[in-house]
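[1] Predicted model and sequence below, questions to follow.
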Amino acid sequence: KDISASVPAPGGKGKRVLFSAFSTRILKGERIGILGPNGAGKTTLIRMLTKDLPVDSGNVRIAKTLNAAYFDQKRAGLDPDESLWRTMCPGGGDQVMVLDTPRHVVGYLKDFNFDVDQVRGPVSTLSGGERNRLLLAKLLARPSDLLVLDEPTNDLDMDTLDLLEDALGEFKGTLIVVSHDRDFLERMVASIIALEGDGQAREFVGGYKDYVRQRGDKLGLTKSKPAKSAPTASPPRPRSERVGLTFNEQHALDELPKTIAKLEQDVGRIEKALAEPDAYSRDPDRYHKLTAFLKKTEAELEESEERWLALAEKAEALDSPV
C-alpha cells in the first residue's frame, strides 16, 4: 500500500521518482502484466512486491505461506558443472513434480526438446537458448503459488516460447509478468500495471489490447514472434477453379482454438474472483471493473467461437467433392 521508489537522477543531483503512492491488492489466481519503457522501474516494482527489495515508503504485506518462484533477466541459477538430470533433481532420484503430477526427469526434459544424452551431460555444453529452456523447465517443476517472470521471452526460440505459453496456461497460481512483448502479454495476463516513465504506476483491467484502447500505444512495445512472410503471389486462377482458405483465414482457423481456450480460462478466473463471499465489500471498484471485464470477455469468447465455426464450415465445404 502506498509504495514508492526512486533512483539517483542523472548527474547524481537529486532523485528520479519511478513510482509513488502505488497501492494494489493481488489475489490468488490473478494474472498480471507489468509494462513500460526501459528504466521505468518494472523490475524494481516486482522485487518490492515480493519483498526482495525494501520500499522507499509504504508497506507490502504477503501471505505467510506464499511460495514464490522467480525467473529473472540474468538467467541465474544454473551450475555449469552439474548435469541436467541433477539440476532438475538436486536431491537425487528421477522424478519431478509438475503441476502436482509426477514426471520422469527424462520424459519431462524431452518436452523441452532435450535428448537423453543431453540430460546426462553437463550444463556447460548447452547453448544460450538451451539454458533458457532448462531454466524454464526447472522453474515450472518447482512447487509455487506465485510465478514472477521478468522478461521471460527474451532470447527464446519459437518452440520454447510455445512451451512456456502452454505451461503458463495450465498454471493455477498467481502470475506476474514483466515483458515488452505485446503478444505474450495479450495471451497471458488479465490485468496490466503500466509504468509509463512519468513517476506513476497505473492499473488497467484486461490484456494489452484493452490497455492500448484506454491509454493509447505510447510504449513502443515489440513483438517477439517474427511476422510470417506473406504468401507469394500466384497467377490468376480460372473462375471455375475451387480455392482453399486464404492465408489469413487458415491462420485464424489454426490459432482460434488457443484463443478460445485462453478466453475460457479468463472467464473462469473472473467468475471465481467475483464469487468470493467478500468480493464486493472488500473492493467495490475492483468488483465493478471485474464485472465489466467479464462481460467483455464473454462477448469476445462468443465472437471467437462463431468465427472458428464459420471458418471450419468453410474449410469443410471446400474440401468436400464437387
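    Arrived safely, thanks for sending. Computed from a prediction, not measured in an experiment: that's the story for all the values here.

[2] from here on, contacts and neighbour counts on C-alpha atoms
    OK.

[3] how close does residue 64 get to residue 140?
    The span separating residue 64 from residue 140 equals 22 Å under the rule C-alpha to C-alpha, to the nearest Å.

[4] ignore the last one, residue 127
    Taken as C-alpha to C-alpha, the span from residue 127 to residue 140 is 20 Å.

[5] And the two? Which one has more around it.
    When residue 127 is set against residue 140 and neighbours are counted by other C-alpha atoms under 10 Å, the residue ahead is residue 140, at 20 against 10.

[6] in terms of contact, does that one touch residue 167 like I think?
    Yes - with contacts defined as C-alpha atoms under 8 Å, residue 140 counts as touching residue 167 at a distance of 7.5 Å.

[7] As a check, name the ranges of all helices in this structure.
    For the chain, the helices defined by DSSP state H occupy 42-49, 84-88, 105-110, 116-120, 128-140, 158-170, 182-188, 208-215, 247-274, 279-282, 284-319.

[8] here comes the other one, which I'd like you to weigh against the first:
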Amino acid sequence: LIKDFSYSFSPEDRVGFIGPNGVGKSTLLDLLNGKQEPDGGLVQRGETVVIGCFDQHSEELSNNLKVIEVIKEVAERIDLGQGEFLSASQLLERFLFPPAQQYSPVSKLSGGEKRRLHLCRLLMAAPNVLLLDEPTNDLDIHTLGVLEDYIEDFRGCVIIVSHDRYFLDRTIDRLFCFQANGILERFEGNYSEWLEHQQQQTQDQQKQPAKTVTANKSQTTVKPPKTKSRKRSFKEQRELDQLDKNLPMLELEKMSLEAKLINANYEEIENITTKLASLCSQITKGEERWLEISALEEN
C-alpha cells in the first residue's frame, strides 16, 4: 500500500492525505497511531507525543453518565499553554453543548451528538498530534466550523484524511496524494491548489511536442515511459471535462448554502443542512471520480 515514504512530522504541521478509496489512507493513520506495525521500515514516535485519533470506530459511551461526566473522566481542564486553560464545561460549550444539556444523560443524545461528544472527550486528553480520519462523514456543518476554528488555534500537529475539498482548504497547508503502486506525491498547498496544479500539468502535457534526440545522424523519438494502467476512453474524457465544469459550480452552491445558515431559523437550518449533506456527497463522489479518471493515460 505504501512504498518508500519518508516524512518527519513537526509541531504545528497541517498535513492532508488524499486518494481514492481503498488505497491505504486509513492504514497509514493506523501505522502512525500504532494500531498496525509496518511490514518494512520504521515508524518512530517522539517520547512526548500524545496522539488523539478521531476515526470511524469511536468507543461506546456509557448511557448512565451525564454528558459532562464523560468529559471529566478524562480531565477537569485542558492546559492551552501560555497560562490559558479550558475547563470541561467550556470545551463542551465551545462544541455546541449548552450548560443545560451538559447535565443530561448520554442516553438522550442523538447519534450525531454522541460523535461530537466523542470528539470533545478526545480533545480533553490534550493530544499534541491529532489524527482525523474522514471527519466530515460524521460531524454536522456547525461542528465542523467549530473544529476548523479549534484546529487553527491548536498548538500541535494535525494529520487529516479526507475527500472534502472545502474542509482541507481550511485546515491544511501540505498535501500527500496516493498515486499508483503506493507512491505518495508531496504538494505544498491545499486541495484546491493541488487540483489546479494537476489541471495545469495536464494542459502542459497536451501542448508539449515529442522530444527528439540525435544518435549516429539518425532521429529517434523518445517517448516517456508508460506508467498508467490503461488509456482514457473518449467517454471518460468527456466525463472528466464535465467534472471540471461541475465541481466548481457545486462548491459555489455549497458556499452559498453555508452563508444562509448564519441567519437561518431552526426550520431553515434543518432544511439547509439536509441539502448540504446531499451536496457534500455529490462533491465527494465527483472528486473521487476526478482522481480516478485523471490518473489514466490520455489518448
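    Thanks, I have it. Remember, it's a predicted structure, so these values are computed and weren't measured experimentally.

[9] Highest mean neighbour count out of the helices of structure 1?
    Between these, helix 84-88 has the highest mean count of neighbours, a mean of 23, where neighbours are mean count of other C-alpha atoms under 10 Å.

[10] Which strands and helices lie in contact with the helix or strand hosting residue 283 of structure 2?
    Using DSSP states H and E, the secondary-structure element containing residue 283 of structure 2 is helix 266-294. Applying 3 or more C-alpha pairs under 8 Å, 6 or more residues apart in numbering; DSSP states H and E, one finds that helix 266-294 of structure 2 contacts helix 234-261.

[11] what comes up buried for the helix it packs on?
    The neighbour-count criterion (16 or more other C-alpha atoms under 10 Å) identifies 236-237, 240, 243-244, 247, 250-251, 254, 257-258, 261 as the buried residues of helix 234-261 of structure 2.

[12] which helices and strands sit right next to that helix?
    Where contact means 3+ C-alpha pairs under 8 Å, 6+ apart, helix 234-261 of structure 2 is packed against helix 266-294.

[13] Count residues in the vicinity of the alignment partner in structure 2 of residue 152 of structure 1, would you?
    Structural alignment (TM-score structural alignment) places residue 152 of structure 1 against residue 135 in structure 2. Each residue near residue 135 of structure 2 was counted by other C-alpha under 10 Å, and the total is 22.

[14] from what I can see residue 135 of structure 2 touches residue 162, true?
    Yes - with contact defined as C-alpha under 8 Å, residue 135 of structure 2 reaches residue 162; the gap is 7.2 Å.

[15] For the aligned partner of residue 88 of structure 2 in structure 1, list the residues it contacts.
    Residue-level alignment of residue 88 of structure 2 against structure 1, with TM-score structural alignment as criterion, gives residue 105. Contacts of residue 105 of structure 1 were listed using C-alpha atoms under 8 Å, 6 or more residues apart in numbering, and they are 85, 88-89, 94-96.

[16] can you tell me what part of structure 2 stretch 43-50 of structure 1 aligns to?
    Aligned by TM-score structural alignment, stretch 43-50 of structure 1 falls on residues 26-33 of structure 2.

[17] After superposing, tell me the mean distance of the matching stretch to structure 1.
    Stretch 26-33 of structure 2 differs from its equivalent in structure 1 by a mean of 1.3 Å after superposition (mean C-alpha distance after the TM-score superposition for structure 1).

[18] Check the offset of that stretch from the chain's centre.
    Going by C-alpha atoms, centre = their mean, to the nearest Å, the spacing between the C-alpha centre of stretch 26-33 of structure 2 and its chain's C-alpha centre is 14 Å.

[19] now stretch 174-193 of structure 1
    For stretch 174-193 of structure 1, the distance from its own C-alpha centre to the chain's C-alpha centre is 5 Å (C-alpha atoms, centre = their mean).
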